[in-house]
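*Asks:* Provided below are the primary sequence and the corresponding predicted coordinates.
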Amino acid sequence: MAINNEYVKGLDREFVFHSWSTQGVLNPLVIAGGEGCNVWDFDGKRYLDFSSQLVNTNLGHQHPAVIKAIQEQAATLTTVAPATANLARGEAAKRIIEQAPAGFKKVFFTNGGADANENAMRMARLFTGRDKVLSAYRSYHGNTGSAIVATGDPRRVPNEYARGHVHFFTPYLYRSEFSAQTEAEETERALRHLRRVIESEGSASIAAILLESLPGTAGILMPSAAYMQGVRELATEFGIMLILDEVMSGFGRTGKWFALEHYNVVPDLITFAKGVNSGYVPVGGVVISEQISNYFDTHFFPGGLTYSGHPLAMASIVASIDAMRKEGVVENALEIGSKVLGPRLRELQQRHAVVGDVRGAGVFWALELVSDAQTRAPLAADKMQAIKAKLLERGLLPFVVENRIHVVPPCVVSAAEVETGIAILDEVLGSVVG
């Protein structure tokens, strides 16, 4: 039997149920293999991956050191109960703590980012004895019980079964909720708004503030350092735990090991997944501050997962962090972002009126497309679909959300690959919207 795109797509459409989809209208892209920043289908068409799949392949596709580590671990011990001590698990946790800010002590491993956020919220509630969790309207924290309700975007609405969640607005100067004209005004008014939400909800009832260090799915929204420091101060003032979600922004994506390093802010809990091992094996986790870790030395933690600290995932983390250190991957993301990707995207903004805003850091950028530069009306959905289709036709795999193109190649992307991708974006924007 010949394996080709038609056969694989047929299998998918007959047997696979997809997430976030109306099943009957799907036409999924077929991917057969990948290497570095490129993927290809069974018919030989190649794509430059400017999506990093779901913004997770920070090391690119099929990094040989990580593949080798998974293979060697599989030959030694494929699985083990989480209650045991395991070499790979200990080494993975040690490396994560080494990259975390000072004051963090232990790592609780999960299966992905959503259950990392679930368990971080659980820890904060247990530690404080409080119930409520505050999070942003423009956010995404995962699709499990509490994580999806903590999520602010509209996907939470049909899933609102968890209790104790309150949302607030965070800074977004391009579409300010606070009638701000400057970043300083936006920061000051957003912090005042958050203080009023805390006071109105009753500060003694709030266990945690959960924020993405740099909101990803919501649009790669760049908060100021002053805002993040102000949130930290509010949390400290009211005895609230600060959880920073680094699931998408961590492990090199913004040109730092953790995006929180841009703000000089230290939270109480950090959640991670995706980039810690480029998604080669499902894994996530919570990095726990010494204060909270010490609390659970004498208090029972009522949570666990069968695959917490799974050996294959742990081996992939060890190899990934070692490779990132050895190969200067985080430094590459910072340099590419500051010297090539960011400047080229801003040049696109100058050439195309449809590009209303450009924002990002490292290899974590967004183009916000508008139909009118003055009113900032979002570009219509049919135009966005036409742009996406044309990008794929030209061999660029994009990450398109609403009226935005998220430009998020692997952290190992080269300057030449960036130039290739930008040239395709330039051509397609010109051909579709003029």
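*Replies:* Structure received.

*Asks:* When you work out contacts or count neighbours from here on, use the C-alpha atoms and nothing else.
*Replies:* OK.

*Asks:* quick one: what helix or strand has the residue nearest to the spatial centre of the chain in it?
*Replies:* Geometric centre of the chain, nearest residue: Met248, 1.5 Å, by C-alpha atoms, centre = their mean. Using DSSP states H and E, Met248 sits in no helix or strand.

*Asks:* again, but for Asn264
*Replies:* Per DSSP H and E, there is no helix or strand for Asn264.

*Asks:* same deal with Ala65?
*Replies:* Going by DSSP H and E, Ala65 is part of helix 64-76.

*Asks:* Please enumerate residues in contact with that helix?
*Replies:* For helix 64-76, the external contacting residues (C-alpha atoms under 8 Å, 6 or more residues apart in numbering) are 311-313, 315-316, 319-320, 323.

*Asks:* Which positions within it qualify as buried?
*Replies:* Residues of helix 64-76 classed as buried: 66-67, 69-70, 73 (neighbour count, 16 or more other C-alpha atoms under 10 Å).

*Asks:* repeat for stretch 361-375
*Replies:* Of the residues in stretch 361-375, 361-371 count as buried by neighbour count, 16+ other C-alpha under 10 Å.

*Asks:* And the strands in the stretch 301-434 of the chain?
*Replies:* With DSSP state E, counting those that start in this stretch, the ranges of strands along the stretch 301-434 of the chain come out as 355-361, 364-369, 396-397, 399-401, 404-407.

*Asks:* returning to that earlier point: the contacts of helix 64-76, buried ones only, as a PyMOL selection?
*Replies:* To isolate the buried ones among the contacts of helix 64-76 in PyMOL, judged by 16+ other C-alpha under 10 Å, type:
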select buried, resi 311+312+313+315+316+319+320+323
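
*Asks:* here's the one I want to compare it with:
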Amino acid sequence: MSMSSEEMISTCLEHTMFSWAASGTVSPLPIARAQGVYLYTPEGQKILDFNSQLMSVNVGHSHPKIVEAIKQAADGLIYVYPGAATEARARLSKRLAQLCPGDIDCFFFTLGGAESNENAIKAARLYTGRPKILSSYRSYHGATNACMQLTGDPRRIHNEPGGPGYVHVMPPWPYDYSFGADEDQITANHLRYLDEVIMYEGPDQIAAMFVETVVGTNGILPPPRGWMQGLRALLDKHGILLVCDEVMCGWGRTGKLFAVEHYGVVPDILTMAKGLTSSTVPLGAMGVRRAIADHFREHVFWGGLTYNAHAFACSIALAAVDVLVDEGMVDNAAKLEPVMRSEMDRLRDKHPSVRGGRCIGLFGMIDIQRNAAGDSIAPYDGTHPAMQRLAAFFRDEGLFTFVRWGSFMCNPPLCITEAQLREGFEIIDRGLDITDEAFEG
């Protein structure tokens, strides 16, 4: 007999721990099934998934072609040790080599984004012989120990101290960013600053710089104009590798298969997960350019995982990639970007508490202000009662998304229709009356 919502919640709270939370304070959402862009509670409440769960269910829930692939894969080879060659491993790596930018054509398979970044740290250090890694304060790269040190957001602080060699730099956009600013000047200033940091840290000591091609949970921030191209040139000047973390922004989320395609840049290492399988099974990958792959043909790569290149997971990834590409979901994300932007603009014009919104593809965020000066309604790493009420309203009205600090996410599955997208913004529209009440004028 299936559990009720109450039974699910009470049992999970009693016997499991929850991410980034004191378990005694959480109120988990009970989900019995999911289909397309909707989730359903055991009692049948329909919830629009406006965040693709963790920005990861890119093709939507329970896609029939992926479900069928799972059934077929279960009748085939499920697991062998990582030293074996399998058809699924061969086919997936060949497919990724065809799809990834430039000469990124060799892959180390993991079980998720953090493991992909963890192994990218190892690969960069082993390849260059250098110890230091640069990353941005405005970033998130995963919850393993090393990736927590890469990460710049407040979650890092509670996981310190970590290992040596991690250097954080300011992001190109200031925290109190303004998209009306002179992007060319912002780019020039930041690259000059970054070159100075590299000088101080010793260019011959820095293995790589990790960047989220489009910053994810810390703002949904595409880089300012020309910055990615300038960064590529700066790092090349010093022999420093560029690692693009596309765990969140890859696989169609931005309206391109990979976000770097917007900027005409090929990173030395590309990390991915989430949309690689649309979160149907755990799988991630670190993709490297040919020169790095050739290096590890002659030198040991000192990394290993029991589930590296897991045969079952590789089979499902093939199906998920085919669905994403063949059914035009990347194009759909690009097509619906102006719809999302127009909805965000409409809400800004209607609600005094809306500072503004931004999106690239179906990767979006809306910021809430407490006054006409544009001050955020909540401090950095903080909250506000109105934001808590807004989150509760979304949940009660059947909209799933993340409310964080003074902002909330707009990242639906890439299969969403225009009507479903507007359905989500209609709920948001009604909810923003709550934050308008807290607007100070």
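*Replies:* Done, it's in. The shown structure was predicted, so the numbers you read here are calculated from the model rather than taken from an experiment.

*Asks:* how about the strands of the stretch 301-434 of structure 1 in JSON lines, adding distance to Ala102 of structure 1?
*Replies:* Formatted as JSON lines, those follow (distance: least, C-alpha to C-alpha, whole Å):
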{"stretch": "strand 355-361", "distance to Ala102 of structure 1": "23"}
{"stretch": "strand 364-369", "distance to Ala102 of structure 1": "25"}
{"stretch": "strand 396-397", "distance to Ala102 of structure 1": "38"}
{"stretch": "strand 399-401", "distance to Ala102 of structure 1": "34"}
{"stretch": "strand 404-407", "distance to Ala102 of structure 1": "31"}
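
*Asks:* For the stretch 1-150 of structure 1, which segments count as strands?
*Replies:* 33-35, 38-40, 46-49, 104-110, 132-136.

*Asks:* Mind telling me what Pro413 of structure 2 corresponds to in structure 1?
*Replies:* When structure 1 is aligned by TM-score structural alignment, Pro413 of structure 2 is paired with Pro410.

*Asks:* Distance check, its match against Thr110 of structure 1.
*Replies:* 23 Å (C-alpha to C-alpha, to the nearest Å).

*Asks:* So for those two, which sits in the more crowded spot?
*Replies:* Neighbours were counted for Pro410 of structure 1 and for Thr110 using other C-alpha atoms under 10 Å; Pro410 has more, 30 against 27.

*Asks:* Disregarding residues adjacent in the polypeptide, which is nearest to that one?
*Replies:* Once flanking residues are discounted, Pro410 of structure 1 sits nearest to Asn58: 4.5 Å by C-alpha to C-alpha, 6 or more residues apart in numbering.

*Asks:* so how many other residues sit close to the one you found?
*Replies:* 33.

*Asks:* counterpart of it in structure 2?
*Replies:* Using TM-score structural alignment, Asn58 of structure 1 sits opposite Asn58 in structure 2.

*Asks:* what about its match, distance to Leu399 of structure 2?
*Replies:* Per C-alpha to C-alpha, Asn58 of structure 2 is found 17 Å from Leu399 of structure 2.

*Asks:* got it, and Ala373 of structure 2?
*Replies:* 29 Å.

*Asks:* sorry, back to before: nearest approach to Lys388 of structure 1 belongs to which of the strands of the stretch 301-434 of structure 1?
*Replies:* The closest of the strands of the stretch 301-434 of structure 1 to Lys388 of structure 1 is strand 399-401. By C-alpha to C-alpha, the value is 7.1 Å.

*Asks:* buried set for that closest one?
*Replies:* By neighbour count on 16+ other C-alpha under 10 Å, the buried set for strand 399-401 of structure 1 is 399-400.

*Asks:* Would you check the span in structure 2 matched by that strand?
*Replies:* Using TM-score structural alignment, strand 399-401 of structure 1 pairs with 402-404 in structure 2.
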